[in-house]
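*Asks:* Have a look at this fold, sequence not included:
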């Protein structure tokens, strides 16, 4: 099998695993499945972010074009673009965030916290975490949506929301690349018998990390056409600091990580990226 075919199979498996995009029939048969293939697909998680970010930016752009000019237009567009990403991914990462919040908020004992995280029900800590994270994400995107001067009354200028669209796109890519370092640096402490993420979290090769950060650097190069390079640097620094904080937090509380921890880290890094962009302005 050629390297291009292998690349496509790994990428499509990552899309199948982390989104609700249907890959069925003969295409699914061609992609196939094995723990080794799923493990190799980890390098394409930022590539999944390209798809999710593109959908989010497209929804934001469409709503900006259809909605009336108003101070609240960026807020509505930000909220509904966030809804679109949740529908596209099935709330995969948000679910991990809620489980982590319930587990670590519900008990200071490591084993008890891990048991709580396995429970599919959402508790008080998980609900609070979801509300706060979605609120922060929507508010920051709405703020970024005003950067380039969202049209106001009496202003006949065309759509001018490229800044937030670029931020949405690159934010989803970078926030899916950084958590892969957690797989490399921390041991997996989840239920190895039942965890869907076990093949992914068991290990990640340097080759997969190279693929992942190739996705990230390529996306950053494209995003620099719309965003100032210094602003991107600040945003990536904020996301990197968020990753370091999550690494320290999970090391102290769990002595490792689970698949839910990866989802929670993605959400935190995404918000940190948007916050870094806002602060850099």
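*Replies:* Received it, and whenever you're ready, just let me know what you need. Predicted, not measured: the structure shown is a model, and the values here were computed from it.
*Asks:* okay, CA-based contacts and neighbour counts for the rest of this
*Replies:* Noted.
*Asks:* Next, the contact list for the spatially closest residue to residue 210 that is not a sequence neighbour, please.
*Replies:* Counting by C-alpha to C-alpha, 6 or more residues apart in numbering, residue 210 lies nearest to residue 43, which is 7.4 Å off, once chain neighbours are set aside. Counting by C-alpha atoms under 8 Å, 6 or more residues apart in numbering, residue 43 touches 207, 208, 209, 210, 211, 212.
*Asks:* So residue 53 sits against residue 174, correct?
*Replies:* No - using C-alpha atoms under 8 Å, residue 53 is not in contact with residue 174; the gap is 10.4 Å.
*Asks:* which strands and helices sit next to the longest helix anywhere in the chain?
*Replies:* For the chain, the longest helix by residue count, based on DSSP state H, is helix 229-254. If you count contacts as 3 or more C-alpha pairs under 8 Å, 6 or more residues apart in numbering; DSSP states H and E, helix 229-254 packs onto helix 259-280.
*Asks:* residues of the helix it packs on that come out buried?
*Replies:* 259-278 (16 or more other C-alpha atoms under 10 Å).
*Asks:* One more: stretch 217-228?
*Replies:* Using 16+ other C-alpha under 10 Å as the test for burial, stretch 217-228 gives 219, 220, 223, 227.
*Asks:* Strands of the stretch 101-250 of the chain, start to end?
*Replies:* With DSSP state E, counting those that start in this stretch, there are no strands along the stretch 101-250 of the chain.
*Asks:* re the thing from before, relative to helix 259-280, how tilted is the longest helix of the chain?
*Replies:* Relative orientation of helix 229-254 versus helix 259-280 (axes from the mean of the first three to the mean of the last three C-alpha atoms, to 10 degrees): 150 degrees.
*Asks:* how far does helix 229-254 sit from the chain's center?
*Replies:* Relative to its chain's centre, helix 229-254 lies at 13 Å (C-alpha atoms, centre = their mean, to the nearest Å).
*Asks:* Against that first model, consider the following:
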């Protein structure tokens, strides 16, 4: 029988780990709790998307679309504490600047921002701004936020189940995520990510779009996983954050391509 109080506790823990949303004190924390909380990653994505959608709906009544999108990106960073963006920057610095696995891991855990990280962050945020402006003008930004934030976290979480965990830090805060991951947890996180597909807007309501999106995400996951194993031997918490950012951007780009760019 489902223990609702335990599941609520795990969901709150996932929110606490990945966002700055106040969830109250969670007593008697254990590493295994965080591992079990991975099942709620995509649900946290839906919560983040809901907050951002509400914020954008308010912002766009007072400001032009482009300014509202900039403010939305600021709110997004504040809401998550730039958790995933930091992972992207650290991964880019480590893999871009290191020549051996040990040197790459050492650079990744360095808190200083390097050239590769700065460039990656700038380009990703710039692309997000451009595509979100297009999506807002096409009245697709709300749906896009829900789809992108849920699916991106689901793809990132799915890497845990079949990719080796590597880190030079014995006390890494992401280490518990890599332990005792179950197929049931992975299935749940993927099923939650499917929910936005039931609300496809008419302009995207096509077999071609859905198959293209799923195929693209699958190919990205396969190639990204192989690339991580080849470069550092597996994944770190930073790599999961980078995966989330990249998949989020890929989803925005595909929506723009199909709904605005004329891809059929």
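*Replies:* Great, that's in hand. Keep in mind that what you see is a predicted model, and the values were worked out from it rather than measured.
*Asks:* What's the residue nearest to residue 210 of the first structure aligned with over in the second structure?
*Replies:* Aligned by TM-score structural alignment, residue 43 of the first structure pairs with residue 39 of the second structure.
*Asks:* That match and residue 10 of the second structure, how far apart?
*Replies:* Computed with C-alpha to C-alpha, to the nearest Å, the distance linking residue 39 of the second structure and residue 10 of the second structure is 9 Å.
*Asks:* Of residue 53 and residue 174 of the first structure, which one has the most company?
*Replies:* More crowded of residue 53 of the first structure and residue 174, by other C-alpha atoms under 10 Å: residue 174, with 30 against 24.
*Asks:* in terms of contact, does the more buried one touch residue 47 like I think?
*Replies:* No - counting by C-alpha under 8 Å, residue 174 of the first structure stays clear of residue 47, with 9.7 Å between them.
*Asks:* just checking, residue 264 of the first structure touches residue 104?
*Replies:* No - applying C-alpha under 8 Å, one finds residue 264 of the first structure not in contact with residue 104, separated by 11.9 Å.
*Asks:* Please enumerate the helices of the second structure.
*Replies:* For the second structure, applying DSSP H gives helices covering 4-18, 31-36, 41-59, 65-80, 83-97, 101-108, 115-137, 141-162, 183-194, 207-232, 237-259.
*Asks:* Distance to residue 171 of the second structure added to those helices, as JSON lines?
*Replies:* Below are the helices of the second structure laid out as JSON lines (distance: least, C-alpha to C-alpha, whole Å):
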{"stretch": "helix 4-18", "distance to residue 171 of the second structure": "16"}
{"stretch": "helix 31-36", "distance to residue 171 of the second structure": "11"}
{"stretch": "helix 41-59", "distance to residue 171 of the second structure": "22"}
{"stretch": "helix 65-80", "distance to residue 171 of the second structure": "22"}
{"stretch": "helix 83-97", "distance to residue 171 of the second structure": "17"}
{"stretch": "helix 101-108", "distance to residue 171 of the second structure": "14"}
{"stretch": "helix 115-137", "distance to residue 171 of the second structure": "23"}
{"stretch": "helix 141-162", "distance to residue 171 of the second structure": "18"}
{"stretch": "helix 183-194", "distance to residue 171 of the second structure": "24"}
{"stretch": "helix 207-232", "distance to residue 171 of the second structure": "18"}
{"stretch": "helix 237-259", "distance to residue 171 of the second structure": "12"}
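*Asks:* so which of those helices gets nearest residue 172 of the second structure?
*Replies:* helix 237-259 (8.4 Å; C-alpha to C-alpha).
*Asks:* relative orientation of the closest one and helix 115-137 in degrees?
*Replies:* 30 degrees.
*Asks:* what's the spacing between helix 237-259 of the second structure and its chain's center?
*Replies:* With C-alpha atoms, centre = their mean, you get 8 Å for helix 237-259 of the second structure.
*Asks:* Also compute the angle for that helix relative to helix 4-18, please.
*Replies:* Here helix 237-259 of the second structure points in a direction 90 degrees away from that of helix 4-18 (the same axes, to 10 degrees).
*Asks:* Which strands or helices does helix 237-259 of the second structure pack on?
*Replies:* helix 83-97, helix 115-137, helix 141-162, helix 207-232.
*Asks:* In CSV: those helices, plus distance to residue 108 of the second structure.
*Replies:* Listed next are these as CSV, based on distance: least, C-alpha to C-alpha, whole Å:
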stretch, distance to residue 108 of the second structure
helix 83-97, 4
helix 115-137, 10
helix 141-162, 18
helix 207-232, 11
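*Asks:* so which of those comes closest to residue 31 of the second structure?
*Replies:* helix 141-162 (15.2 Å).
*Asks:* Give me the buried positions along that closest one.
*Replies:* The neighbour-count check on helix 141-162 of the second structure (16+ other C-alpha under 10 Å) flags 141-161 as buried.
*Asks:* Relative to the first structure, what is the average displacement of that helix?
*Replies:* After superposition onto the first structure, helix 141-162 of the second structure sits on average 1.0 Å from its aligned residues (mean C-alpha distance after the TM-score superposition for the first structure).
*Asks:* Many thanks, I have nothing further to ask.
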